[in-house]
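Enquirer: output the structure for:
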Amino acid sequence: MSKHIPNDHIYQEAQLAPMTVAEINKLTANARALPPSGDQTHVLVEDGEDPWVVSHGGSLYYCTVDRLKQKVMVGKFSHLKEMATAELVQVWPGKQGTTPEYVEIWAPELQLIDGKWYIYFALYNAKNGAERLFALEGISGHPQGDYEFQGQLQIPTDRWAIDGTVLATDDGQLYFVWSGWEGFTNVSQNIYIARMSNPWTIASDRVCISRPEYEWEKQGYPHVNEGPQVLTRNGRIFIVYSASGSWTDDYCLGQLTYLGSDMLDPASWRKEPEPVFSKTDTIFGPGHACFVEIDQQDYIIYHAARRSQAGWARQVRAKPFIWNADGSPNFGVPE
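Expert: Here you go, the predicted model:
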């Protein structure tokens, strides 16, 4: 495996705007050397991104990567304030199954489906358009135990794909939701959904349910919809996603609401016309969230830029959120 610098996203070098990857990496390095803006009370991890936290059996589990982004790690802890100091156990690459060549692992997610643990992630290969999504299946019954590599999630319309997550309906049907390109060039990242026949097998072609269309989704180029996450309550289903360039101050969260009927019909999803979580005067680029309920309180856990113009220097933050009278989430503003 060749040496690399994390966040050195070579395949985007010619496309990212309004600055190059080299310029973004310089901003990132500068920001890490400067004090962060914003109140640090709610910071869980001082240097981190793409958080994934799940509650199970009275414990919390944090699925992440090592700082070189070459290992999938899972930490166990009791309270959110312990997240940064929890011991991280490497679960992949492991002893089971094959290990493909890769340069980085992106945005792993740990999910419990039908009593088994699964981890989903993208592999980055520093080749234009080569990123794809993969699945691990737990074989020990414990989030920090052994996993078997199940390989790539094979989608009939095979295109660049990252940020995969699973949506499970009350009747047990599984759907896969992710961010991908429409074609073979990086002009826009859209949100796609497909039906699954089991937790590692796609059983339909993809359907686009969101593409960047509002100005708040189109800050920076290419235009971005990514990081979709499923949020459910009282039978209602929402997909909260990240919009605009992750390297910009304007990275934010948008929301899709499921209206009923066919999940694979784009008309079954309504997009909110405004972001549901966006920057403040001191906290910039809030995005790539996950949601966890702790002691009957719902939390949004997300990453935000260390300061304005911070590139990819990010912190993991958390805050409680409430629900509106119509049953939709109300995240308030970043803290």
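Enquirer: contacts, neighbours, all on C-alpha from now
Expert: OK.
Enquirer: need the three-state assignment for residue 27.
Expert: At residue 27 the chain is in helix, as set by DSSP: H, G, I helix; E, B strand; the rest coil.
Enquirer: the structure of the following sequence is requested for comparison with the preceding one:
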Amino acid sequence: MENIYRNPIVIQRADPCIYKHTDGYYYFTGSVPEFDLIELRRARKIEELQDAETFVVWRKHEEGEMSQLIWAPEIHYINNKWYIYFAAAPDRVVTGITFNHKMYVIECEDKNPLIGKWVEKGRVETGWDSFALDATIFEQNGKLYYVWAQEDVNIEPNSHSNIYIAEMENPWTLKSKAVLLSKPELDWETKLYWVNEGPAILKKNGKIFLTYSASATDENYCIGMLSADENSDLLNPKSWRKSSKPVFKTSYENKQYGPGHNSFTVSEDGKLDLLVYHCRNYLELKGDPLSDPNRHARVEVIEWNEDGTPSFGVPSKDIKEFKV
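Expert: Okay, the predicted model is just below:
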């Protein structure tokens, strides 16, 4: 199927999250290049998001926790309230460590989250104190689940982050202990950095598909996938099957490099499932890839295989040209 969207959708927004609400709006958030705040925008059509007005709903603290490197905000709507999950690092002067992220939640009870009041619900405690980020949530069979990435050198000394799942008591508190679902172990998960991060959930055909991003955030960045039956015990690692190869990766032909940190949404008519992700359109990076602002938000139409699994294809060519 030819892609019906003209990529990129939103420029310089890494870790993109697009949520289509019952009001007909697409709500968009993602990491801003300065990593200092959380913004939201909305539009009736996906391609209108680039020019939609942006609203800053939260800013980093001046010091202490939540004062550095605000990463990967993700918006959800649960029990008639809005929630944004994100990762933040503490003040570098206090800790001396830059990448020491923890996971946090903010909540909004207002109908319109762009102009509503957002309240900090605090840090999500996972049971141990280490680098943690990239939380997502989903509901299944009346239960709320939390999926995230966290470091545990006792599981894999080389790993910067593994994928975990737990049941939730409420949208900011875990109910069960963390369960390890995936760690970087395959060759495509361990290029330059041993990483499993950025989980996202897609439910279809009686299955739950959990995608995640792997390896360094340059051209090696790619997407892997776990899958489970929708009625299985999701807290049992044996319920999940891991793909042996990446399901979405760099396309040198289309000049799209390091696709990853995805989310999922649907088309305007609700008939098509969509992959939302970020990518760069050039290889030449100077310094740390995280300091390069040109990871642009993009969308691809998902096709479905005969066995009920998703086919993500390859990153499409750029159609739009934006001044950066």
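Enquirer: TM-score of the superposed pair?
Expert: Superposed pair, TM-score by TM-score structural alignment, normalised by the length of the second structure: 0.84. Supporting alignment: 290 aligned residues with a Cα RMSD of 2.1 Å.
Enquirer: let me see the contact set for the alignment partner in the first structure of residue 124 of the second structure.
Expert: Under the alignment by TM-score structural alignment, residue 124 of the second structure pairs with residue 153 in the first structure. Contacts here follow Cα atoms under 8 Å, 6 or more residues apart in numbering; on that basis residue 153 of the first structure touches 132, 133, 134, 135, 200, 201, 202.
Enquirer: okay, the aligned residue in the second structure for the last one and residue 78 of the second structure: tell me how far apart.
Expert: Taking TM-score structural alignment, residue 202 of the first structure has residue 174 as its aligned residue in the second structure. Residue 174 of the second structure sits 15 Å away from residue 78 of the second structure when distances are taken as Cα to Cα, to the nearest Å.
Enquirer: likewise for residue 178 of the second structure?
Expert: 21 Å.
Enquirer: those two: which is more packed in?
Expert: Taking neighbours as other Cα atoms under 10 Å, residue 178 of the second structure and residue 78 compare with residue 178 leading, 19 against 13.
Enquirer: OK, contacts around the more buried one?
Expert: For residue 178 of the second structure, the contact set (Cα under 8 Å, 6+ apart) comprises 126, 127, 164, 165, 166.
Enquirer: just checking, what residue in the second structure corresponds to residue 314 of the first structure?
Expert: Using TM-score structural alignment, residue 314 of the first structure pairs with residue 295 in the second structure.
Enquirer: using a markdown table, please lay out the contacts of residue 153 of the first structure together with distance to residue 82 of the first structure and neighbour count.
Expert: Output for the contacts of residue 153 of the first structure, formatted as a markdown table (distance: Cα to Cα, whole Å; neighbours: other Cα atoms under 10 Å):
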| residue | distance to residue 82 of the first structure | neighbour count |
| --- | --- | --- |
| 132 | 32 | 22 |
| 133 | 30 | 24 |
| 134 | 29 | 21 |
| 135 | 28 | 23 |
| 200 | 32 | 21 |
| 201 | 35 | 19 |
| 202 | 36 | 20 |
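Enquirer: ok, so of those residues, who is nearest residue 265 of the first structure?
Expert: When those are compared for distance to residue 265 of the first structure (Cα to Cα), residue 202 wins out at 16.7 Å.
Enquirer: now the closest residue to that closest one other than its chain neighbours, what's its secondary structure?
Expert: In space, and not counting its chain neighbours, residue 202 of the first structure is closest to residue 196: 4.4 Å by Cα to Cα, 6 or more residues apart in numbering. Following three-state DSSP, we place residue 196 of the first structure in the strand state.
Enquirer: kindly report the same for residue 219 of the first structure.
Expert: coil.
Enquirer: OK, contacts around the residue nearest the centre of the first structure?
Expert: Geometric centre of the first structure, nearest residue: residue 227, 3.8 Å, by Cα atoms, centre = their mean. Listed by Cα under 8 Å, 6+ apart, the contact set of residue 227 of the first structure reads 163, 164, 178, 179, 241, 242, 288, 289.
Enquirer: between these, which is nearest residue 299 of the first structure?
Expert: residue 289 (9.9 Å).
Enquirer: follow-up on the earlier one: isn't the match of residue 314 of the first structure right next to residue 9, touching?
Expert: No: in this structure, residue 295 of the second structure is not within contact of residue 9 by Cα atoms under 8 Å, at 11.2 Å.
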